[in-house]
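J.: Sequence first, then the predicted structure, then my questions.
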Amino acid sequence: MTKIIIAADSFKGSATSLEVADYLAEGIQTVDAQAEVVKVPVADGGEGTVASILTAVGGQRMTADVTGPSGQPLQAHWGLLANHVAVLEVAEGAGITQVAGQLDPLKTTSYGVGQVIEAALDAGARTIYVGLGGSATTDGGAGLAQALGAHFYDAQGAEVVHQGAGVERIVRVDCQQMDSRLSQAKIIGLTDVTNPLTGSEGAAAVFGPQKGATPAVVQQLDAGLQHLNTLVSQQTGTDFSQQPGAGAAGGIGFGLLAFLGGQLQPGIQEILRLTQLSDKLATADLVISGEGQIDGQSLMGKAPIGITKLAKAQGKPVILIAGSLGADLAAVYEAGADLVLSSTVSPMSVAEAISQTRKLLKQAGMTAMRAFLLGHNPGNNGSEAKA
């Protein structure tokens, strides 16, 4: 019996990680009904991180009542694992899909993320992983810090409102009253980007437009983040702004470093460790991964490449499947992939592809399985397998 592990990221806007695995499995088992398919949902620190880890290793799915990115009340989901470990996502406490009304990073906040961290501390967590992705805010983590007891004052000595527009008005930072439990906790930000806090590659310039920022607003946000970094650098003697990932999630990466004493790690590496994927790969005959688009940029901390490297270290064949293929696939092959397939095989609009996600991924699963059988048993195209 052939054992296949499907560990694919979500196809954003089309299917969750688990749905991708379900659809691919349908195609695989159309070719070989006896194949054993093991589905391991994965994420790289963005949306779906909590679900993927809970599915892989178990744990409690928790909720926290928080203030959303637009100031509205909402419930954020997070995970409590064994050994006092918590996993949460910025997308749950300050997600771009949670914005009430028009996107405007001058009016959004990371406050809800701090409230989820507080809930994790209340539950006894001593190691807290924060998935940095899918945020609606560009406040440098100031709102997050305020939720945990920090104070930011303007020139009149008033508390600055926790919104992106408030960052540039801060003249004094006071972290003396932050939750004392933070000093005993290990805070780890998980990110698939290496952007600094400010500048042409920073949080505002690169990610601000996705959150509704006009060119003028990008400049305003970037100036505010530069100002915040100057204040923090003067107070702590450390410039956190250029650390890789400081610009992740609207600068929340910076906030974890500067206000919570946290650290940043490549998301996929930590998640693969947490989900114990290496142990699962040991008995696999084939590993399939993928995401919405695969190209040379996938080498920059994306889930499929991390999974590919883990599988190749055990000598396993790897097929990657994407909704679309970009440039520099040679680099993807050099990273270890044996075959890279697109689920979209004829000209169609994005809307058409999304509407046909299940059908297209099922076909991709069939193609992947036939390619595997061809390589392992030339002359048998799968027609002998029971459908």
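T.: All right, it came through fine. Numbers count the residues shown, from 1 in each chain.

J.: contacts, neighbours, all on C-alpha from now
T.: Will do.

J.: The closest residue to residue 102 other than its chain neighbours: neighbour count?
T.: Using C-alpha to C-alpha, 6 or more residues apart in numbering and skipping residues adjacent in sequence, the residue nearest residue 102 is residue 212, 7.9 Å away. Residues near residue 212, counting by other C-alpha atoms under 10 Å, number 17.

J.: Likewise for residue 370?
T.: Residue 370 - counted by other C-alpha under 10 Å - has 21 other residues nearby.

J.: adding another structure so you can compare the two:
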Amino acid sequence: MPLTSTSSSALRVAVIPDSFKGSATASEVAEAMAAGVRRAAAVLDVEVHIQTLPFADGGEGTLDAICSAWGVQPRTAEVTDALGRAARGRYAVSEPNATGHRIGVIEAAEANGLPQVSDVPPRPLEATTYGVGALVTAALDAGAEEILLCIGGSATTDGGAGLAQALGARLLDEHGHDLGPGGAALAQLHRIDLAGLDPRSLKVRWRIACDVTNPLLGPEGAAAVFGPQKGADEDDVAVLDAALTRLVDVLTSQTGRDVRREPGTGAAGGMPVVLMSLFDAEILPGGALVAETLEARRLSETADLVLTGEGRLDQQSLHGKVVDTVRSITPRRTPLVVLAGSVDITPDQQREAGITAAFSIAPGPQTLAELQARAAERVAEAAEQIFTVYLAGRSRTVLHPPIR
């Protein structure tokens, strides 16, 4: 006899994966997982309801994951890259949500990312977030009443000064002259003129997806920790740290709010500093912020089984990444199974983290290139096997496909 659900309703499976970077997007992974579950259900004649939610942790791929979940296409805008060269960047704006608001989603790296300037020698003292401000303006023009800003992967260390300039703020030296682009120029900052600031930027809600807790300044700060990744040598780091100090001193003097020690202000070259000081922006863990935006908890809380995954499951996965976020929103009574290209944590560590089980999609010894080439297929096969075992556990019998 075919296995039937223990209740009158179909079994509910929530599929909430990250991308397998370099192999498959989050959307492709989600569809592969769903395909595997459907195959197992069809063979065993089980009614199943699958809900897919491609996911991300606020870093690379977040824009695409959110667009997929919302069913919208990314928009494009004329921007500049971190070195001021003409470029095009993507962003998204939602349809009105439950409160009637439209959310603008921006990956800052679309305008100030390292890959866009990898064709020339790094210029860490001059790199600017001006293009990110252009994306914000485009989202505001499209009706966004809330800005969700994902800030990873930046080539800049200007404290968000360029972003503010793009929105109409003027950063002036002691002679009233506008500062040039980049973090080093901030050493000459005397005053910030907000008379020309886009008033819409003060009315919208700002939220920043950020998964680091570094402060703005010092040995753990924006310049010292992340500057070398952007081409800054030891002298450059000293220049940038002093310039960021000057920026936050002026902001504190003008706004009465000193954010330099706030966790996360050192992220993305200090970009949160201007946003928190001028726009009262809120920093939140990227995965949690994406989960809230996509209402992921609703899916996991109503599921009988939750599947998630990422390219590599290791200790970092358990600290703010997609797997950790999905774990945090999944009820403890609900099985949570992880599929990954490689699994580098023990079963004990999995259990302690609230993960029911984790499986590698690798069928045997393979090169990375071989595994990447068939990643979606392997994900589907693994999901089919997992769902078959899950059904066996529910029935407490050995399952065999019906004889045709």
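T.: That came through fine. Since this is a predicted model, take the numbers as computed values, not measurements.

J.: Can you pull the TM-score for these?
T.: The TM-score (TM-score structural alignment, normalised by the length of the first structure) is 0.86; 385 aligned residues with a C-alpha RMSD of 3.0 Å.

J.: about what we covered before: what's the residue nearest to residue 102 of the first structure aligned with over in the second structure?
T.: With TM-score structural alignment as the criterion, residue 212 of the first structure lines up with residue 231 in the second structure.

J.: What residues does residue 54 of the first structure make contact with?
T.: Shown in contact with residue 54 of the first structure (C-alpha atoms under 8 Å, 6 or more residues apart in numbering): 60, 61, 79, 81.

J.: okay but the match of residue 212 of the first structure is in contact with residue 122, surely?
T.: Yes. Here residue 231 of the second structure reaches residue 122: they are 5.3 Å apart, a contact under C-alpha atoms under 8 Å.

J.: The residue minimising distance to the centre of the second structure - nearest residue in space that isn't next to it in sequence?
T.: Centroid check for the second structure by C-alpha atoms, centre = their mean gives residue 58 as the closest residue, at 1.4 Å. Leaving aside its sequence neighbours, residue 58 of the second structure sits nearest to residue 286 (C-alpha to C-alpha, 6+ apart; 4.1 Å).

J.: does residue 258 of the second structure count as helix, strand or coil?
T.: Three-state assignment for residue 258 of the second structure (DSSP: H, G, I helix; E, B strand; the rest coil): coil.

J.: Could you do residue 188 of the first structure as well?
T.: strand.

J.: corresponding residue for it in the second structure?
T.: By TM-score structural alignment, residue 188 of the first structure lines up with residue 207.

J.: ok now do its match, which residues does it touch?
T.: 146, 147, 148, 149, 281, 282, 283, 284.

J.: hmm, 6 Å instead?
T.: With contacts defined as C-alpha atoms under 6 Å, 6 or more residues apart in numbering, residue 207 of the second structure is in contact with 148, 281, 282, 283.

J.: all strands for the second structure, in order.
T.: 11-15, 48-52, 75-80, 86-93, 103-107, 146-150, 170-172, 191-193, 205-209, 282-284, 305-313, 336-343, 357-360 (DSSP state E).

J.: most packed of the ones you listed?
T.: strand 103-107 (a mean of 26; mean count of other C-alpha atoms under 10 Å).

J.: so where is that strand in the first structure?
T.: Using TM-score structural alignment, strand 103-107 of the second structure pairs with 85-89 in the first structure.

J.: what's the average distance of the matching stretch to the second structure?
T.: Taken over the aligned residues, the distance from stretch 85-89 of the first structure to the second structure averages 1.9 Å (mean C-alpha distance after the TM-score superposition for the first structure).

J.: How about residues contacting that stretch?
T.: Contacts of stretch 85-89 of the first structure (C-alpha under 6 Å, 6+ apart): 50, 78, 79, 80, 125, 127, 128, 129, 130, 131.

J.: which of these lies closest to residue 96 of the first structure?
T.: The nearest member of the contacts of stretch 85-89 of the first structure to residue 96 of the first structure, counting by C-alpha to C-alpha, is residue 131 at 14.0 Å.

J.: What does that closest one correspond to in the second structure?
T.: Per TM-score structural alignment, residue 131 of the first structure is aligned with residue 150.

J.: Please tell me how far its match sits from residue 167 of the second structure.
T.: Using C-alpha to C-alpha, to the nearest Å, residue 150 of the second structure is found at 18 Å from residue 167 of the second structure.

J.: ok, now residue 19 of the second structure?
T.: Relative to residue 167 of the second structure, and taking C-alpha to C-alpha, residue 19 of the second structure is found at 33 Å.

J.: out of these two, which sits in the more crowded spot?
T.: residue 19 (25 against 22).

J.: Now do the contacts for residue 335 of the second structure.
T.: So residue 335 of the second structure contacts 305, 356 (C-alpha under 6 Å, 6+ apart).

J.: What number of residues are in the vicinity of residue 185 of the second structure?
T.: Residue 185 of the second structure: 22 neighbours (other C-alpha under 10 Å).

J.: Excluding sequence neighbours, find me the nearest residue to it.
T.: Nearest non-adjacent residue to residue 185 of the second structure (C-alpha to C-alpha, 6+ apart): residue 179, at 6.2 Å.

J.: so what corresponds to the one you found in the first structure?
T.: Checking TM-score structural alignment: residue 179 of the second structure goes with residue 160.

J.: now do residue 23 of the second structure
T.: Using TM-score structural alignment, residue 23 of the second structure pairs with residue 14 in the first structure.

J.: same check, this time on residue 270 of the second structure
T.: Checking TM-score structural alignment: residue 270 of the second structure goes with residue 251.

J.: give the contact list for its match.
T.: 140, 141, 197, 203.

J.: my read: the last one touches residue 197, true?
T.: Right, residue 203 of the first structure. Yes. Judged on C-alpha atoms under 6 Å, residue 203 of the first structure makes contact with residue 197 at a distance of 5.4 Å.

J.: Check the contact lists of the two and give me the overlap.
T.: 247, 251.

J.: Tell me if I'm right that the residue nearest to the centre of the second structure and residue 211 touch.
T.: No. Using C-alpha under 6 Å, residue 58 of the second structure is not in contact with residue 211, being 7.9 Å away.

J.: Mutual contacts of these two, please.
T.: Common neighbours of residue 58 of the second structure and residue 211 (C-alpha under 6 Å, 6+ apart) are residue 286.

J.: Show me what residue 191 of the second structure lines up with in the first structure.
T.: With TM-score structural alignment as the criterion, residue 191 of the second structure matches residue 172.

J.: Surely its match touches residue 151?
T.: No. The pair residue 172 of the first structure and residue 151 does not pass the contact test of C-alpha under 6 Å, sitting 8.2 Å apart.
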